[in-house]
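Colleague: Got a predicted structure plus its sequence, pasted below:
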Amino acid sequence: MNSLVSTEWLAGELGAPDLKVIDATIFLSGAGRDARAEYEAEHIPGAVFMDLDELVDTANPAPHMLPPEHKFASRMQSLGLGDGNRFVVYDNSPLHSSARAWWMLRAFGAHYVAILDGGLQKWKAEGRPVESGKVHVRHAHFTAFLDREAVAGKEYVSGIVHSAEHELVDARPASRFAGEDKEPRPGVEPGHIPGSRSLPQTDLFNADNSWKRGDDLRAAFFAAGVDLNKPMVTTCGSGVTAAVPLFGAHLLGKEDVKLYDGSWSEWGADPATPKATGPA
């Protein structure tokens, strides 16, 4: 199974006993939308809802930090997601949050994980079926072992600020990167990590919400000044959209990429960390 699958492919695979479809929609807190309610109103047949707002380390003050292994395993098992399954994740969010779910599943050891190209938007635009309500599942067994090499912490990022040997890629909107917009979380300063590149995650998609591919995708990184030959760390507001450029790099065959899980919500709240404003 490829890492990016088409709506046509998924339509043909629906109902396969080893295939599990996951709705990983999440919204910013002030968006006025309820991801779980929207899922229950309509979702791809058989899809379960992965609550990314709940699947976090509640002991950490930064939002969306990876949960402990036992918590991730427990949540996956309760959703009927088990070892040996093939997972297809999608979303219906401007944050393209399925990339976060893809990264989390892979980081915790899942082998067969794909993103649905175009998400629910494209699926519905093509007139494909949806269903409402909750999906009843059988409890599964999911073995979670976190690949700690997939994650960058604040100390690691501090060590590569202004490094000529690494790239730091920020997936937030350019206005937030520049510090022109107030941060949505209290106590977080505006701006960005010094030396990072601004690559808004929306730049990696076509008008129909499908992923850019090949030369078009590579051109988006190039336009942001990103050297794809260097090891990369991706970042954003809280570690969700940081998974978008990470997945984009993956589509280009690049695997030496870490995700800064704390992202700006951690970095910008720490008075001791260096901060920059203005364009990249």
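Modeller: On my side now, so go ahead.

Colleague: all contacts plus neighbour counts: C-alpha atoms, from now on.
Modeller: Fine.

Colleague: Let me know whether Gly262 touches Leu66 as I believe.
Modeller: No. Under the criterion of C-alpha atoms under 8 Å, Gly262 is not in contact with Leu66, lying 9.2 Å apart.

Colleague: Looking only at neighbour counts, state which of the two leads.
Modeller: Gly262 (26 against 22; other C-alpha atoms under 10 Å).

Colleague: Tell me how far that one lies from Gly237.
Modeller: Separation of Gly262 from Gly237 (C-alpha to C-alpha, to the nearest Å) stands at 8 Å.

Colleague: Can you list the residue ranges for helices in the chain?
Modeller: 7-13, 35-41, 69-78, 98-107, 119-125, 154-158, 174-177, 214-223, 243-251, 263-267 (DSSP state H).

Colleague: Spit out the contact partners of the residue nearest the centre of the chain.
Modeller: In the chain, the C-alpha nearest the mean C-alpha coordinate belongs to Arg100, at 2.1 Å (C-alpha atoms, centre = their mean). By C-alpha atoms under 8 Å, 6 or more residues apart in numbering, the contact list for Arg100 reads 239-244.

Colleague: Can you give me every residue that contacts the closest residue in space to Asp203 that isn't next to it in sequence?
Modeller: Nearest non-adjacent residue to Asp203, counting by C-alpha to C-alpha, 6 or more residues apart in numbering: Ala220, 6.6 Å away. Contacts for Ala220 (C-alpha under 8 Å, 6+ apart) come out as 199, 203-204.

Colleague: which among the residues you listed gets closest to Glu189?
Modeller: Leu199 (19.7 Å; C-alpha to C-alpha).

Colleague: any idea how far Lys258 is from Thr241?
Modeller: Thr241 is 13 Å from Lys258, by C-alpha to C-alpha.

Colleague: A further structure is provided below for comparison with the first:
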Amino acid sequence: MDDFPRALSDRGPLVTPDALARELGDVTVLDVRYRMGGPPGRDEHRAGHVPGAAYVDLDADLAAPPGDGGRHPLPDEGTFEAAMRRVGVLGDRPVVVYDDWEGRAAARAWWLLRYHGHRDVRVLDGGLSAWRADGHPVEAGDVRPEPGDFHVSPTKQMRVVGPDDVTDVEVLVDARAVERYAGETEPVDPVAGHIPGAVNVPTTANLDERGRFLAPERLREVYAAVGADTARTVAAYCGSGVTAAHDLVAMASAGIDAALYPGSWSGWVTDPSRPVATGR
């Protein structure tokens, strides 16, 4: 992971703070700070960010308006392309994305850029807190980079599944907290529970005590425990399709190819005829 910026296919989806610091002038860095119910990410970006990092608004740039596709449907391709050009993304320059939510929002940007054809995108392991903890500087103020030239590829590089075929996946991973998966509580969506047959790997299971991703061999053990491996078809979902990408980053690090169900639970329950399961 420290040989950055070698090709993504060689090193996986993560980069350490020290490796990013060594290559900071040769990569595009995006600040994707967002937390449901938390302070505005743009204000926090202005207060302090990785030097040169432009701010990406998850709701405006990385999702379409809520609807039948859930609370955070995939953004329109033109909207996403324009947003990535505005923040300086180039097709042939590595991109690093980060947040202050242990990678849960940054993973959405990672997945979308990869899905739309960018070859070299990494998530800063541990986010801004790890960057600071490892002794690297931050800067304040707005960042207005030169426009990028990123083009959305017509050939998608990551897999998706929809509501009609998600239950055909051999291992369907629910990335929400166990209480929401079990239907014991549901603070956001109108129905509690999970998609029948889904197994639970909450995003916290991907992380160590510092909030950084576990080593690939440990992640393989985490996902093997629920049957997710290279021999089976695997997909992930969450509440709205955002934090499921965190499980996809973890599985990519472990060498497991998994699809995203973008609508996730919030999209699933828009149709009352779809079945719901509860319990752990």
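Modeller: Sure, I can see it. Computed from a predicted model, the values in this text were never measured in an experiment.

Colleague: care to give me the TM-score?
Modeller: Once superposed, the chains reach a TM-score of 0.90 (TM-score structural alignment, normalised by the length of the first structure), with 267 aligned residues with a C-alpha RMSD of 1.7 Å.

Colleague: winner for burial among the helices of the first structure?
Modeller: Highest mean neighbour count among those (mean count of other C-alpha atoms under 10 Å): helix 263-267, with a mean of 26.

Colleague: Mean per-residue distance, that helix versus the second structure.
Modeller: Once superposed with the second structure, the aligned residues differ from helix 263-267 of the first structure by a mean of 0.4 Å; criterion: mean C-alpha distance after the TM-score superposition for the first structure.

Colleague: outside of that helix, which residues touch it?
Modeller: 62-63, 154, 185, 188, 192-193, 235-239, 273.

Colleague: Now whatever residue of the second structure lines up with Thr7 of the first structure. Nearest residue, chain neighbours left out?
Modeller: The alignment partner of Thr7 of the first structure in the second structure, by TM-score structural alignment, is Pro17. Leaving out its chain neighbours, the residue that sits closest to Pro17 of the second structure by C-alpha to C-alpha, 6+ apart is Trp131, at 5.2 Å.

Colleague: Looking at the alignment, what corresponds to that neighbour in the first structure?
Modeller: Trp131 of the second structure maps onto Trp123 in the first structure, by TM-score structural alignment.

Colleague: I'd say that match and Val5 touch.
Modeller: No. In this structure Trp123 of the first structure lies outside contact range of Val5 using C-alpha under 8 Å: 11.9 Å.

Colleague: okay, now the residue opposite Gly162 of the second structure in the first structure once aligned: neighbour count?
Modeller: Using TM-score structural alignment, the equivalent of Gly162 of the second structure in the first structure is Gly153. By other C-alpha under 10 Å, the residues close to Gly153 of the first structure number 15.

Colleague: Enumerate every residue touching Gly153 of the first structure.
Modeller: 260-262.

Colleague: From Ala35 of the first structure, how far off is it?
Modeller: 28 Å.

Colleague: what do you get for Gly268 of the first structure?
Modeller: Where Ala35 of the first structure is concerned, Gly268 of the first structure sits at a distance of 27 Å (C-alpha to C-alpha).

Colleague: what's the answer for Glu131 of the first structure, then?
Modeller: From Glu131 of the first structure to Ala35 of the first structure the distance is 15 Å (C-alpha to C-alpha).

Colleague: same question, Ala178 of the first structure
Modeller: Separation of Ala178 of the first structure from Ala35 of the first structure (C-alpha to C-alpha): 29 Å.

Colleague: Also Glu69 of the first structure?
Modeller: 24 Å.

Colleague: Now for the match of Thr7 of the first structure: which residues touch it?
Modeller: Per C-alpha under 8 Å, 6+ apart, neighbours of Pro17 of the second structure: 124-125, 130-131, 134, 136.

Colleague: let's see it at 7 Å
Modeller: Contacts for Pro17 of the second structure (C-alpha atoms under 7 Å, 6 or more residues apart in numbering) come out as 124, 130-131, 134.

Colleague: conserved subset of those in the first structure?
Modeller: Checking the contacts of Pro17 of the second structure against the first structure (both residues aligned by TM-score structural alignment, their matches' C-alpha atoms under 7 Å), the contacts still present are 124, 131.

Colleague: for the contacts of Pro17 of the second structure, which one is nearest Phe150 of the second structure?
Modeller: Checking the contacts of Pro17 of the second structure against Phe150 of the second structure with C-alpha to C-alpha, the nearest one is Leu124 at 20.6 Å.
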